[in-house]
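Undergrad: below is the sequence, then the predicted model.
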Amino acid sequence: MNGTTEHDVVPVFFLSDSTGISAETMGNALLIQFPDVAFERTLIPFIHTIDDARRVVEMLDEVADGPVTPLVFTTAADEGVRAELLTTRAPIIDLFETHMSRVEAVLGRPGMRQAARLHGVGDIKRYNNRMAAVEFTIEHDDGQSVRALEKADVVLLAPSRCGKTPTSMYLALQHGLFVANYPLVDEDLEGSDLPEVVLPYLDRCFGLTTTVERLSRIRHERRPGSRYASPEQCRWELRRAEDLFRGHRLPVIDSSAKSVEEISALILQTLKSSARSRARRPQEGTRP
């Protein structure tokens, strides 16, 4: 493919013989360098057999014959599965082989090339911690539950459709953080204080905001022509939310021009800075 036009939506596939976390993480790290390109992402995990791989290749070839050439990332570790996937006519980036061959060359010995090892399943404690974080985050999505909220590492606050859920899931899946997100609705925004349920946890609260234009557009896709999607309603909600964030001195992140990865990195950086500040306080308060 020579290139894409500004109106093309590029199909992107992440392939794996395990969960696909690595393929998505590494592939998206490259894709975010092209902010002006629209991507339609599809994850195909657990490609365990050559027959599975053959079916995936048939699907990729069909897409490759379409008007827009797809982009394919794979981290398949099984040699038979990987070899079959590489027969596709679609452009494919073999992230596993690219990096594995380099590591083997430096170490001077072959790796085991096992799918489970690629995704860290051998570290049972780390794996279980991540799964517990994902379960907690799903339970506490969009204010569905406030049970055991004290266990949350992060509490995200924002009006509806400002990016709370994808950020929460990324922090849980990639970093093992227990994340709760709470929507600020009209009742909350009409008052002068944040919802009572989150007040004990302000030290771990973050506010998300966006632009009026972006919020209105996203909401219009969900409820066309509604008051909920009107620029006037969006402007009022964002202004009131920012007033509440400012009143409680919460860190605020504008999600309108940042990827989920960038938002998460800012949250992690703030958490680390806060932890360092708390660790220094007792020492700074003592006299020699």
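TA: Done, it's in.
Undergrad: switch to C-alpha atoms for all contacts and neighbour counts from now on
TA: Noted.
Undergrad: helix or strand: which one has Phe14?
TA: Here Phe14 sits within strand 9-15, counting by DSSP states H and E.
Undergrad: structure two is appended below for comparative analysis:
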Amino acid sequence: MFYVSDGTAITCETLGHVVLGQFSFEPNEKTFPFVESEDKLTDLTKEIQQSYERHGVKPLVFFSMVIPTMRAQLLKAPAFFYDVLESIVQRVAEDTQIEPKPKLQRSRSVSKDSDTYFDRISAIEYTLAHDDGVSLKDLDRADVILLGVSRSGKTPTSLYMAMQFGLRVVNYPFIADDIASLRLLPEFEFQRHKLFGLTIEPERLTQIRQNRLSGSEYASSEQCQQEVAAIEALFRSEAIPYINTSSLSVEEISTRILERTGMKRRLF
């Protein structure tokens, strides 16, 4: 499986993952962003050719390439090709009666809308500065504050929401020492409307922690059960909305938070 683009290839990867999720096989994936020159394209087509010769089957290629000559050269390689934009662009052109004008990396142009670009950078910087309880300053600037036990998915969710939606996210972990007298910090009292909880099945939490610190009390089944029970009791008593992340991807967690809180997506 190849993801190929003259831009970041994020769109190709995202669509490819959604499509391949409908099938039972596990692909061997490679991503080739910024294929903007003949040299890069030549190297890529050689890899496709080698893959075909090595495995005896044509690889699948999800691609986005707007320059006609580059696209034509790519399509000569021995592979099954899926243009992630072609059918949609063509339908929009037909419906609007406006002819598209291909432009390299149009979807990722900084100069086109620099304000939104730098808004996203600012959101990422804010989220990193407020990761894992490092800082509780400037909470009034946060869009959402995620609470939960360690390893319940707070950090990856926070970063995804910052990078994809330009949201400023604070995340705070309740550690084992907090469990005996679990309560909301005073800093959160004035930000209650921004609080959102993440919980997880104790069995899944134990598995995750065992992979990180096998054999430790932190990763024990009893400790995980105790922490999850305490944090869920806190969420209920304080009327904090929360979701169970056990079987959800980061994308699904983020979307559910947006849905429950009513926050608007800031797409880039």
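TA: Cool, got the structure. From a predicted model like this one, the values you see are computed outputs, not experimental measurements.
Undergrad: can you give me the TM-score here?
TA: In this superposition the chains share a TM-score of 0.82, using TM-score structural alignment, normalised by the length of structure 2; 262 aligned residues with a C-alpha RMSD of 3.0 Å.
Undergrad: just checking, what packs against the strand holding Phe14 of structure 1?
TA: With contacts taken as 3 or more C-alpha pairs under 8 Å, 6 or more residues apart in numbering; DSSP states H and E, strand 9-15 of structure 1 sits against helix 21-31, strand 38-44, strand 71-74.
Undergrad: tell me the secondary structure for the aligned residue in structure 2 for Asp243 of structure 1?
TA: Superposed on structure 2 with TM-score structural alignment, Asp243 of structure 1 falls opposite Ala233. Using DSSP: H, G, I helix; E, B strand; the rest coil, the structure places Ala233 of structure 2 in helix.
Undergrad: enumerate every residue touching Ala233 of structure 2.
TA: The contact partners of Ala233 of structure 2, by C-alpha atoms under 8 Å, 6 or more residues apart in numbering, come to none.
Undergrad: what residue of structure 1 takes the place of Arg192 of structure 2?
TA: With TM-score structural alignment as the criterion, Arg192 of structure 2 matches Leu202.
Undergrad: related to what we said a few turns ago, which among the helices and strands packed on strand 9-15 of structure 1 is found nearest to His140 of structure 1?
TA: The closest of those to His140 of structure 1 is helix 21-31. By C-alpha to C-alpha, the value is 22.1 Å.
Undergrad: residues making contact with the closest one?
TA: So helix 21-31 of structure 1 is contacted by 14-16, 43, 73-75, 95, 119 (C-alpha under 8 Å, 6+ apart).
Undergrad: of all those, which comes closest to Leu184 of structure 1?
TA: Leu43 (31.5 Å).
Undergrad: tell me the contacts of Leu15 of structure 1?
TA: Here Leu15 of structure 1 is in contact with 23, 43-45, 47, 72-76 (C-alpha under 8 Å, 6+ apart).
Undergrad: you'd agree the match of Arg192 of structure 2 is up against Arg249?
TA: No. Applying C-alpha atoms under 8 Å as the test, Leu202 of structure 1 and Arg249 come out as separate, 9.0 Å apart.
Undergrad: corresponding residue for Ala77 of structure 1 in structure 2?
TA: Per TM-score structural alignment, Ala77 of structure 1 is aligned with Val66.
Undergrad: might one say that its match is in contact with Pro102?
TA: Yes. In this structure, Val66 of structure 2 is within contact of Pro102 by C-alpha under 8 Å, at 5.5 Å.
Undergrad: looking at those two, which is more packed in?
TA: The neighbour comparison of Val66 of structure 2 against Pro102 (other C-alpha atoms under 10 Å) goes to Val66, with 19 against 11.
Undergrad: can you give me the neighbour number for the closest residue to Asn28 of structure 2 other than its chain neighbours?
TA: Distance criterion C-alpha to C-alpha, 6 or more residues apart in numbering; nearest residue to Asn28 of structure 2, sequence neighbours excluded, is Met1 at 5.9 Å. Other residues near Met1 of structure 2 come to 20 when the count uses other C-alpha under 10 Å.
Undergrad: how far away is Met1 of structure 2 from Ser87 of structure 2?
TA: For Met1 of structure 2, the distance to Ser87 of structure 2 equals 21 Å [C-alpha to C-alpha, to the nearest Å].
Undergrad: next one: Pro59 of structure 2
TA: 21 Å.
Undergrad: neighbour count winner among those two?
TA: Pro59 (21 against 11).
Undergrad: just checking, the more buried one touches Pro27?
TA: No. The pair Pro59 of structure 2 / Pro27 is not scored as a contact, 9.6 Å apart, by C-alpha under 8 Å.
Undergrad: overlap in contacts, those two.
TA: Met1.
Undergrad: please identify which helix or strand holds Ser122 of structure 2.
TA: Going by DSSP H and E, Ser122 of structure 2 is in helix 114-129.
Undergrad: average offset between that helix and structure 1?
TA: Taken over the aligned residues, the distance from helix 114-129 of structure 2 to structure 1 averages 1.9 Å (mean C-alpha distance after the TM-score superposition for structure 1).
Undergrad: quick one: map Val179 of structure 1 onto structure 2.
TA: By TM-score structural alignment, Val179 of structure 1 lines up with Val169.
Undergrad: need the contact list for that match.
TA: Counted by C-alpha under 8 Å, 6+ apart, Val169 of structure 2 has contacts 123, 126-127, 130, 142-146, 158-159, 161-162.
Undergrad: kindly report the same for Arg278 of structure 1.
TA: Under the criterion of C-alpha under 8 Å, 6+ apart, Arg278 of structure 1 has no contact partners.
Undergrad: you'd agree it is in a helix?
TA: Yes. With three-state DSSP as the criterion, Arg278 of structure 1 is located in a helix.
Undergrad: what do we get in structure 2 for it?
TA: Using TM-score structural alignment, Arg278 of structure 1 pairs with nothing in structure 2.
Undergrad: buried ones in the helix or strand that contains Asp61 of structure 1?
TA: Taking DSSP H and E as the definition, one finds Asp61 of structure 1 inside helix 50-64. Using 16 or more other C-alpha atoms under 10 Å as the test for burial, helix 50-64 of structure 1 gives 50, 53-54, 56-57, 60-61, 63-64.
Undergrad: tell me what angle that helix forms with strand 38-44.
TA: On the basis of axes from the mean of the first three to the mean of the last three C-alpha atoms, to 10 degrees, helix 50-64 of structure 1 is oriented at 160 degrees to strand 38-44.
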